[in-house]
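Q: Generate a structure from the sequence data that follows.
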Amino acid sequence: MRFLAVLIAIAVIFPSSSHQFWPGFYDSSCPGLASIVAQVSLRRFQQLTNHPAQVLRLFFHDCFVEGCDGSILIGQTPQSSVERDSVANRDLVQDAFDTIDLAKQAVEAQCPGVVSCADILAMVTRDMLILARPGWNLALGRRDGTVSRADSALREIPSPRSGLDELLKNFHSKGLNLLDLVTLSGSHTLGVSHCSQFSQRLYGVNTSLDGTDPSLDPSFAKELKKDCPPGAPVTAIEFFDKAAPFTFDNHYFKNLEAGRSLLTSDESLLASFPSREIVRLFARDPPLFFFSFAASMDKLSRLGVKTGGAGEIRRSCNRFNAQ
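A: The predicted structure follows:
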């Protein structure tokens, strides 16, 4: 276990930055930026109990399609379907979009036309996670994307029903590895899942007499069936961690080992020896998980960033400037 912990610590190396993408990018052009965004983040954190999970999910879904460029924020257009329209994004919560809009409005009032929506989304996500527990030194300088397509979201965002091989293929295509996959899956210590995303584990397993996934703890499966009966409405939800649903901790990994995970994608982390060992380590060493999570979030926040003359600085986060 100690050897594996050392390997994880060695693997967690924060990337270097450039003059176009670094934490001090707005020091001269918008010196009060961090405070402006933090005030909005804190207010929304206090108003909305599940907000860190909602914003984190929005950020993840943005970065996995076209890179971290704010393309998920574009609203519906009559000309084409955008990322937000995709079935992969149908459960994203409007409150998260509203928070980014509020932060953008506050920033524009002080620094008009300077700060991208992509950077504001990244900053709010980091702020929400600092308020919940972990943080990292966020590089800035992202430009907003000018493309948002629903079919790209469906193709690029991992499915909650994916197995380990499919998840790894997806993560590897983004330059992320097994450690990042297990680590970022730990964000499921926060928030909720819709019953429809895991109902097949309760009623659709042909190899069991009652259709229940045998990897589920029987008492947990019974609880889930009570909360998510057959034909449950599409709005029916379940907390990932009922014991502490709004606390960022390592309970996700403890629950996973105990057969108390919701999604097939979660359970799949136990399918290989390396991923299973990382789960076991994080279940026993919270500080190591927090350290690894900060590093993986830093890597995630750098995916496909547009800098320099690429993209644009949107005036409004839900519209391209050309609209």
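Q: For the rest of this, base every contact and every neighbour count on C-alpha atoms.
A: Fine.
Q: Go ahead and confirm residue 134 touches residue 294.
A: Yes. The pair residue 134 / residue 294 is scored as a contact, 6.3 Å apart, by C-alpha atoms under 8 Å.
Q: Could you also give me the structure for this next sequence, so I can compare it with the first?
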Amino acid sequence: MMKTTIPSSIHIHVAIMLFSLLGGLSSAQLSTNFYSKSCPSALSIIKSGVISAIKAETRMGASLLRLHFHDCFVNGCDGSILLDDTSTFTGEQTSLANNNSIRGLNVIDNIKAQLENSCPGVVSCADIVAVAARDSTVVLGGPSWNVLLGRRDSTTASISAANNNLPGPNFNLSALLSSFSKHGFSARELVALSGGHTIGKARCTTFRSRIYNDTNIDPSFASSLQGICPRSGGDNNLTPMDPTPTKFDNCYFRDLLKKKGLFHSDQELYNGGSTDSIVKTYTFNPSIFSKDFADAMLKMSNLGPLTGSSGQIRKNCGKVN
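A: The predicted model follows:
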């Protein structure tokens, strides 16, 4: 058999191509130590900002957690939710799920300003949102997880994408399962992430239909809420998501067993359907809920990030550079 000799120049060319491919793959990966050299104080600055915001208003912890969720479910965790409307696009802030309800933008702006003073042009707004969600959960007594870093910021936003991708408070179980499945989440992860409703407050307009029209609701619970949320008017009147709105616990799931879920979509998780057993598991095993929530949050924070040369590091989170 004739032996074929491959020129050394081809070996070198192949090696260069392989190195380039591997380099491209590594640049597209997030890591826990992304800012360890470029901005070593990044995580402590974000944490301090979150703690200060929650001390000023405890509800802000829930708002920052929700901000991250509403960012990631619309074209990935790219900070697009932070972009204000411009003459060239209408962003996500006035979408059905965000209009008059999205909160915490000023907290992110304040943290970003501090980071720009310490290490200009280094830390993305998308990463700030991701870390702030984790820190908020921890401050309110919830689990922690290692946030992977290195996201870059989107240069555009879309109101239609927000309207089409964010689940609503009146969704039934089928719609919830479909919405989360589109983003790669299982039924168990859907229930775990819904447990984030254990903190914070909700506006009357989001639960009015449930307390006047649903049958799978505790009558005394409905009656008490009707005193806060009339059939008309009072859209922005607030009520706690569960009896312990400033503490991250499993009280949310205990309420579902009593037919006291605040949103129609909440109670759908325990209404004779496929997720009933998961709700029971989290009701009687809070440690399992905590672990599953942390795992699901880590997975969610890795939805479609912009990395490498994609996007940009915004200097101001509300507008592109």
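Q: So which of residue 134 and residue 294 of structure 1 has more stuff around it?
A: residue 294 (24 against 20; other C-alpha atoms under 10 Å).
Q: List the residues that contact that one.
A: When contacts are counted by C-alpha atoms under 8 Å, 6 or more residues apart in numbering, residue 294 of structure 1 touches 134-136.
Q: so where is stretch 106-115 of structure 2 in structure 1?
A: Counting by TM-score structural alignment, stretch 106-115 of structure 2 pairs with residues 98-107 of structure 1.
Q: who touches that stretch?
A: 33, 36-37, 40-41, 44, 115, 117, 120-121, 124, 316-317.
Q: hang on, isn't residue 139 of structure 1 packed against residue 23?
A: Yes. The criterion here is C-alpha under 8 Å, and residue 139 of structure 1 meets it with residue 23 at 4.1 Å.
Q: Which one of the two is surrounded by more residues?
A: residue 139 (22 against 15).
Q: Need the counterpart of the more buried one in structure 2.
A: Going residue by residue (TM-score structural alignment), residue 139 of structure 1 aligns to residue 148.
Q: next one: residue 193 of structure 1
A: Looks like residue 193 of structure 1 aligns to residue 202 there (TM-score structural alignment).
Q: Helix, strand, or coil at its match?
A: Three-state secondary structure (criterion: DSSP: H, G, I helix; E, B strand; the rest coil) places residue 202 of structure 2 in strand.
Q: In contact with it, which residues are there?
A: Contacts of residue 202 of structure 2 by C-alpha under 8 Å, 6+ apart are 238-241.
Q: And the helices in structure 1, which stretches?
A: 2-11, 33-47, 51-63, 94-110, 117-132, 150-156, 164-173, 178-185, 200-203, 218-227, 251-257, 264-267, 273-284, 286-300 (DSSP state H).
Q: Could you list every helix and strand in contact with the third one?
A: It stands for helix 51-63 of structure 1. Packed against helix 51-63 of structure 1 by the contact rule (3 or more C-alpha pairs under 8 Å, 6 or more residues apart in numbering; DSSP states H and E) you find helix 33-47, helix 94-110, helix 117-132.
Q: How about residue 53 of structure 1: what's its closest non-neighbour residue?
A: residue 191 (5.1 Å; C-alpha to C-alpha, 6 or more residues apart in numbering).
Q: check contacts around the one you found.
A: By C-alpha under 8 Å, 6+ apart, the neighbours of residue 191 of structure 1 are 50, 53-54, 239-241, 245-246.
Q: about what we covered before: could you dump the helices and strands packed on helix 51-63 of structure 1 into CSV and include mean neighbour count and distance to residue 159 of structure 1?
A: Listed next are the helices and strands packed on helix 51-63 of structure 1 as CSV, based on neighbours: other C-alpha atoms under 10 Å; distance: least, C-alpha to C-alpha, whole Å:
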stretch, mean neighbour count, distance to residue 159 of structure 1
helix 33-47, 16, 28
helix 94-110, 19, 21
helix 117-132, 24, 22
